[in-house]
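Q: sequence plus predicted model, see below.
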Amino acid sequence: MTARKTAETDGPTEPELSYEEAREELNTVVRRLESGGLTLKESLALWERGEGLAKTCEEWLEGARAKLAVALAEDGEQEEGGDAETPF
């Protein structure tokens, strides 16, 4: 994923593109590759761009899966904890 660091720190990086932007550009790249008529150099450049965009999308999805897993785990803990406190 192409990322940029914040100017103040060397901390976490922010994705250059949102998931939706990366997905839309990836769709455009695929359509251009499928249409043909490109030189080998153009095709390779598009392929490489597509690979980078696919990686960006996958990283966004992995992040979303991780957040969902945390939220589900926290929800499960709250339900278990709530039952333990109920005197019935």
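A: Arrived safely. These numbers come from a predicted model, not from an experiment.

Q: hey, let's count contacts and neighbours off CA atoms from now on
A: Fine.

Q: how about E77, what does it touch?
A: With C-alpha atoms under 8 Å, 6 or more residues apart in numbering as the criterion, no residue contacts E77.

Q: measure it to A71 for me?
A: Applying C-alpha to C-alpha, to the nearest Å, the value for E77 to A71 is 10 Å.

Q: another structure for you, compare them:
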Amino acid sequence: MSDPNSQEIPADIAKMSFEEALQELEKIVEKLDSGQVDLDQSIDIYTRGSLLKQHCDAKLRNAQERVDKIVGKNGNLSVEPANVE
């Protein structure tokens, strides 16, 4: 089931690393906090910020799924999926 609030991520955002997207998101927050942008620009950059946040959330979920926990059992190491929830 897809999230009704999610939007298609534009290609320029989809190719960003987590760090790049987070950095741009931080710049957007600074602009919005400054109060130096007009209403139309605020709406546009808020929308882009929402897409960046959605992209970052997906990147974090993907990373979380890949995390493995190394467990020592009787001197032997084994790998099992991390319980990160």
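A: Thanks, I have it. This structure is a prediction, so every number in the text was calculated from the model and none was measured.

Q: could I get the TM-score for this pair?
A: In this superposition the chains share a TM-score of 0.66, using TM-score structural alignment, normalised by the length of the second structure; 67 aligned residues with a C-alpha RMSD of 2.3 Å.

Q: max-length helix in the first structure?
A: In terms of residue count, the longest helix belonging to the first structure (DSSP state H) is helix 40-85.

Q: number of nearby residues for C56 of the second structure?
A: By other C-alpha atoms under 10 Å, 22 other residues sit near C56 of the second structure.

Q: what's next to stretch 18-34 of the first structure, contact-wise?
A: Contacts of stretch 18-34 of the first structure (C-alpha under 8 Å, 6+ apart): 43, 46-47, 49-50, 53-54, 56-57, 60.

Q: show me which of the residues you listed are buried.
A: Buried members of the contacts of stretch 18-34 of the first structure, counted by 16 or more other C-alpha atoms under 10 Å: 43, 46-47, 50, 53-54, 56-57, 60.

Q: list the contacts of the residue nearest the centre of the first structure.
A: With distances taken as C-alpha atoms, centre = their mean, W60 lies nearest the centre of the first structure, 1.4 Å away. If a contact means C-alpha under 8 Å, 6+ apart, then W60 of the first structure has Y19 as its contacts.

Q: that one pairs with which position in the second structure?
A: Superposed on the second structure with TM-score structural alignment, W60 of the first structure falls opposite K59.

Q: any idea how far L22 of the second structure is from that match?
A: Using C-alpha to C-alpha, K59 of the second structure is found at 11 Å from L22 of the second structure.

Q: now swap in V67 of the second structure and tell me
A: Look at V67 of the second structure and L22 of the second structure: by C-alpha to C-alpha, they are 21 Å apart.

Q: neighbour count for those two, which is higher?
A: In this view V67 of the second structure and L22 are compared by other C-alpha under 10 Å, and L22 has more residues nearby, 17 against 14.
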